[in-house]
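Student: Provided below are the primary sequence and the corresponding predicted coordinates.
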Amino acid sequence: MSIEVNNDPCAATPSDYKMTWTSAAQAMWAAVKLAGKAELELYEVMGLTGHAFRININPENVDIAGPTAYPWETFFAKGLKNIGFNTAYVRTADFTPPTPDQLTRALKLVQKSIDRGVPAISWDLFVPEFGVLYGYNDEKQELQGKDPNEDGTLLYEKLGRGQIHELFVMILEEEIQTTALSLIRGALEIAIDHAHRREHSNETPPFQNGLAGYDGWIEAFEAGKVSEIGNAYNLAVVADARAHAAKFLQEMADRWESDGNWGEAVVLITRGAAGHYARTTDALNTLLAVFPFPQGGEPNDAETAKKAIAVLQTAKAAEASGVEALERLLAELPE
C-alpha cells in the first residue's frame, strides 16, 4: 500500500516557502497535511512546531550534526501536539541499530499510519536526514520513502540500518482540539524555551542551543577550529529557519490586523518580532555567499573569521530582540 506525498523534503527555496533545509519540518508538513491539516503552510508548521526558531551549535567545531543532534522524540511530540496531534514513536539509542522487537514495533507503526493515509516520519532512510515513509509491500518486504536525497524503496530489514545505524519512526495519532490562541501560545512557549534553556542532558558533546548557540559559534571562530562543511550546513539551516520565522510572524500579524480581534498592541509586537527575525535572516544571509554549502569556504582564515564573528554578533543581537518581543507577545495574549 502507498499514498501520494507531493512535497519533497530537500534543499530550500525560501522565496516561495514550500521547502526548507530543516528536513524534520518538511517531513512533518507532509504528514500533517494528509492527516487533516491541509490548510497549513510550511512556514506555519515551522513556526508552530518551533523549528523556525532552532539553532544548535557545537562550539568545538560547529559540527555538521548540530541541526539534528537533539532529543527528537521530545521536541517533535511537543511541536506536533501544539499543532493538534498526539504521536507514537520507536527510537533506539544513538548509533544503535534496532533489535528484532524494535523493528517489528516500528513497522507496525508505519503500516498503521500508511493504512490511514498518513506518511510516517522517519530518520536516515537514504541519508542522515528526516524523511517520510509513504508505502509498504508485505510481499516484497519493502518500504517506500522520501528524504532530501532520494525517493525510493528499502527493505524492511534496512529500517534503522542506514548510514547512521539508529532507528527513529514517529506517527501522528488521534487529533487534539486546538484554538487559534492555544496554537500561538504553544509556539511562543516552545520558541522561548529553546532560546533560553539548554535542551541537552549530557555535557558532551557540548552543544549549545538558542541564544547561547551564537556564543558557541563565535567561540569556534575565535579558536580557529571551524569545520568548513559543518559551518556551511549550520548556516544554511539556521538562515533558512529564520526566514520562515519572519514569514510566520509577519503573516500572523497581517491576519490579526485584518480580523481585528487581537488588539493593536498584539499586532504591533508581532510585527516588530517579524522585523527582528528578518534582520537576523539578513545578517546570516551575508555569510551564505562566503561559506557556501557544501564547499564551505575558509572559515579559519583569520580575517574571514573576524568578519564572520561580527556578523554573528549582529545576528545574535537581532534574535535576542526577537525573543524579547516573543516574550512580550506571550505576556500580552489572553490566558
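Tutor: Yep, it's here. Remember, it's a predicted structure, so these values are computed and weren't measured experimentally. Numbers count the residues shown, from 1 in each chain.
Student: going forward, measure contacts and count neighbours with C-alpha atoms only.
Tutor: Noted.
Student: and the nearest residue to Val323 once chain neighbours are set aside, what element?
Tutor: Excluding the flanking residues, the one nearest Val323 by CA to CA, 6 or more residues apart in numbering is Ile192, at 6.4 Å. Per DSSP states H and E: Ile192 is located in helix 180-196.
Student: try Tyr134
Tutor: Here Tyr134 is assigned to strand 130-137, by DSSP H and E.
Student: Give me the helices and strands touching that strand, please.
Tutor: helix 23-34, helix 100-115, strand 120-123, strand 142-146 (3 or more CA pairs under 8 Å, 6 or more residues apart in numbering; DSSP states H and E).
Student: Show me which positions of the longest one end up buried.
Tutor: Spelled out, it's helix 100-115. Gln102, Leu103, Ala106, Leu107, Leu109, Val110, Gln111, Lys112, Ser113, Ile114, Asp115 (16 or more other CA atoms under 10 Å).
Student: Tabulate the residues you listed (TSV), appending distance to Ile57.
Tutor: Shown next, in TSV, are the buried residues of helix 100-115 (distance: CA to CA, whole Å):
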residue	distance to Ile57
Gln102	31
Leu103	31
Ala106	30
Leu107	33
Leu109	32
Val110	32
Gln111	35
Lys112	36
Ser113	33
Ile114	35
Asp115	38
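Student: What segments of the stretch 151-300 of the chain are helices?
Tutor: With DSSP state H, counting those that start in this stretch as the criterion, the stretch 151-300 of the chain has helices at 180-196, 211-223, 228-259, 264-288.
Student: For Lys81, which of those helices is the nearest?
Tutor: Of all the helices of the stretch 151-300 of the chain, the one in closest proximity to Lys81, counting by CA to CA, is helix 180-196 (9.1 Å).
Student: here comes the other one, which I'd like you to weigh against the first:
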Amino acid sequence: MAEASVKSFLQRLSSLKLQENEASPGLQDQIQKLKNRVEEIGNFPGEVDTSSKQYEGLVCNWESNLIETVHDANNCIDQYVTKTTSRDGSDQALSILQFRSELEKIDARLAGISRPMSQSNMPSWPTSEAKEEIGESSSTNRVDVIGYGENEMLPTLDPFSPPPFMRHLSLCGHLVDIPDWVCSMEGLTKLTLAYSFLPEEAIYVLQFLPNLKHLNLGGACNSKQINKEFCKVGGFPKLETLRICSRDLVEWTEIEKGAFPSLAFLFFQNCLRLMNLPEGLQYVTTLKELMIVALHPDLERRLKPDGGKENYKIKHIPLIRSSRAKLQKLLL
C-alpha cells in the first residue's frame, strides 16, 4: 500500500545519518524539505469500495506514481550511502552535489503528485474528446486518455502516432486490443492500463517493450489466470515495478526462470480472489519488496513463514507487506 511505502521512506529519511563533512546545512535542509513534502501528502486512498469501481483505475494510477517516486528516492539514497568500486579501483558513489540534485528532482516529482482524489474532484475526460486530448498532449512526454468509467469504451486509437520522446502512457477505458503503435514505443518507461478488460493474451506483447520500467495493470484483463506467457525468459528486461489490480484474478500459474530480470517491486491490490502466487517467483532474485493489499486468508496461510506450503516462493524477498481482505468483499 502507498501509505506503508511512504511511512517506511519517512523512517529512512529520519534515520539517515550524515558524516560530519557531509552535514552541510543545505543538505540537511533539503532532506527536511523532502520529509515535509512527503508528510504533506497526508491522506491515502485505501482499498477502493466496490461502489466506486469507476475510480479504482485512477486511484491505482495515483498510488503507482507515488510508490514509483518513493522507490526511486530509496534507490537514490542507496547510491549515496553505499559505495561501489569500479574496475579501476575507484569508489563510485553519488557526491553531495549529485545527491542534492537528485533530491531536488524527487521533491519536484512529489510536488506534482496530487492528494488522493475524491469522487467529487476526480478528473474525467469524455471519450469523444480522447483523440483531441492526445493531440494536445503530443508536445509532452506523457499522454493520458481517460474515459468516464469502467463501462466506457475508448475510441479507436490506431490512427495516433506517438511522438518519439513520449515516456509515459495511461489508457483508462475499454479497449478492443492494444494499439499497434504501443509496441513500437521503444522509449516508453511507464504504462498504465485501467479497465481495458482485454483478453489475457492481448497483453503478452508488453514484455517486448525494451525500456519499460513501470507497469500498472488496473483491471487490464478480465482473465482469472495469468500464465507464463505473460513474461517469457528475458521478457520485460528493464521492468522494475509491476502493479496488478484485478477483482477477477484467481491464479498466476508460473514465471519462467530468467523472466523479469530487473523486477524489484511487485504489488497486488484488491486482488480479492487471488489464491496462488506463481511457481518460479523464487527465481526472481532481484525482488526487494512484495505488497499484497486485500490478502485472501487461504493464501495468507500458505505464505506463512512457519510451515506455509508456498512460503518458499517469497522467503528470499527482503520486505513483505500485506493486509487482509475484508470478509464482506470476499463474499461479493
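Tutor: Happy to help now that I have it. If you're wondering where the values come from, they're calculated on a predicted model, not measured in any experiment.
Student: Do you know the score for how well these two fit?
Tutor: TM-score for the superposed chains, counting by TM-score structural alignment, normalised by the length of structure 2: 0.24, backed by 137 aligned residues with a CA RMSD of 6.6 Å.
Student: coming back round to it: could you list the buried residues of the strand holding Tyr134 of structure 1?
Tutor: Buried residues in strand 130-137 of structure 1, counting neighbours by 16+ other CA under 10 Å, are found at Phe130, Gly131, Val132, Leu133, Tyr134, Gly135, Tyr136.
Student: so it versus helix 23-34, what angle?
Tutor: 50 degrees (axes from the mean of the first three to the mean of the last three CA atoms, to 10 degrees).
Student: how many neighbours does the closest residue to Asp91 of structure 2 other than its chain neighbours have?
Tutor: Closest residue to Asp91 of structure 2 apart from its sequence neighbours, by CA to CA, 6+ apart: Thr85 at 4.7 Å. Using other CA atoms under 10 Å, Thr85 of structure 2 has 10 neighbouring residues.
Student: My guess is Thr85 of structure 2 contacts Gln79. True?
Tutor: No. Counting by CA atoms under 8 Å, Thr85 of structure 2 does not reach Gln79; the two are 11.9 Å apart.
Student: what helix or strand does the closest residue to Ala25 of structure 1 other than its chain neighbours sit in?
Tutor: Leaving aside its chain neighbours, Ala25 of structure 1 sits nearest to Met46 (5.9 Å; criterion: CA to CA, 6+ apart). In the assignment (DSSP H and E), Met46 of structure 1 maps to helix 42-49.
Student: by how many degrees do that helix and helix 228-259 diverge?
Tutor: Going by the same axes, to 10 degrees, helix 42-49 of structure 1 makes 100 degrees with helix 228-259.
Student: Give me the helices and strands touching helix 42-49 of structure 1, please.
Tutor: Where contact means 3+ CA pairs under 8 Å, 6+ apart, helix 42-49 of structure 1 is packed against helix 23-34, helix 72-83, helix 180-196, helix 228-259.
Student: Deepest-packed of those, please.
Tutor: Stretch with highest mean neighbour count among those: helix 23-34 (a mean of 25; mean count of other CA atoms under 10 Å).
Student: elements contacting that one?
Tutor: helix 42-49, strand 120-123, strand 130-137.
Student: try 6 Å this time
Tutor: Under the contact definition 3 or more CA pairs under 6 Å, 6 or more residues apart in numbering; DSSP states H and E, helix 23-34 of structure 1 sits against strand 130-137.
Student: one step back: now flag whichever of the buried residues of strand 130-137 of structure 1 is closest to Leu288 of structure 1.
Tutor: For these, the residue nearest Leu288 of structure 1 by CA to CA is Phe130; the value is 23.0 Å.
Student: out of everything not next to it in sequence, what's closest to the closest one?
Tutor: In space, and not counting its chain neighbours, Phe130 of structure 1 is closest to Trp123: 4.5 Å by CA to CA, 6+ apart.
Student: what's the burial count for that neighbour?
Tutor: Neighbour count for Trp123 of structure 1, taken as other CA under 10 Å: 27.
Student: could you measure it against Glu319 of structure 1, distance?
Tutor: In this view, Trp123 of structure 1 and Glu319 of structure 1 are 29 Å apart by CA to CA, to the nearest Å.
Student: cool, Asn86 of structure 1 as well?
Tutor: To Glu319 of structure 1, Asn86 of structure 1 is 31 Å away according to CA to CA.
Student: go on, Gly216 of structure 1?
Tutor: Distance, Gly216 of structure 1 to Glu319 of structure 1, using CA to CA: 15 Å.
Student: Compare the two (neighbour count), which wins?
Tutor: Applying other CA under 10 Å to Gly216 of structure 1 and Glu319 shows that Glu319 carries more neighbours, namely 26 against 22.
Student: The more buried one: which element?
Tutor: helix 302-332.
Student: circling back: now for the helices of the stretch 151-300 of structure 1, which one comes closest to Gln313 of structure 1?
Tutor: Per CA to CA, nearest to Gln313 of structure 1 of these: helix 211-223, 7.5 Å.
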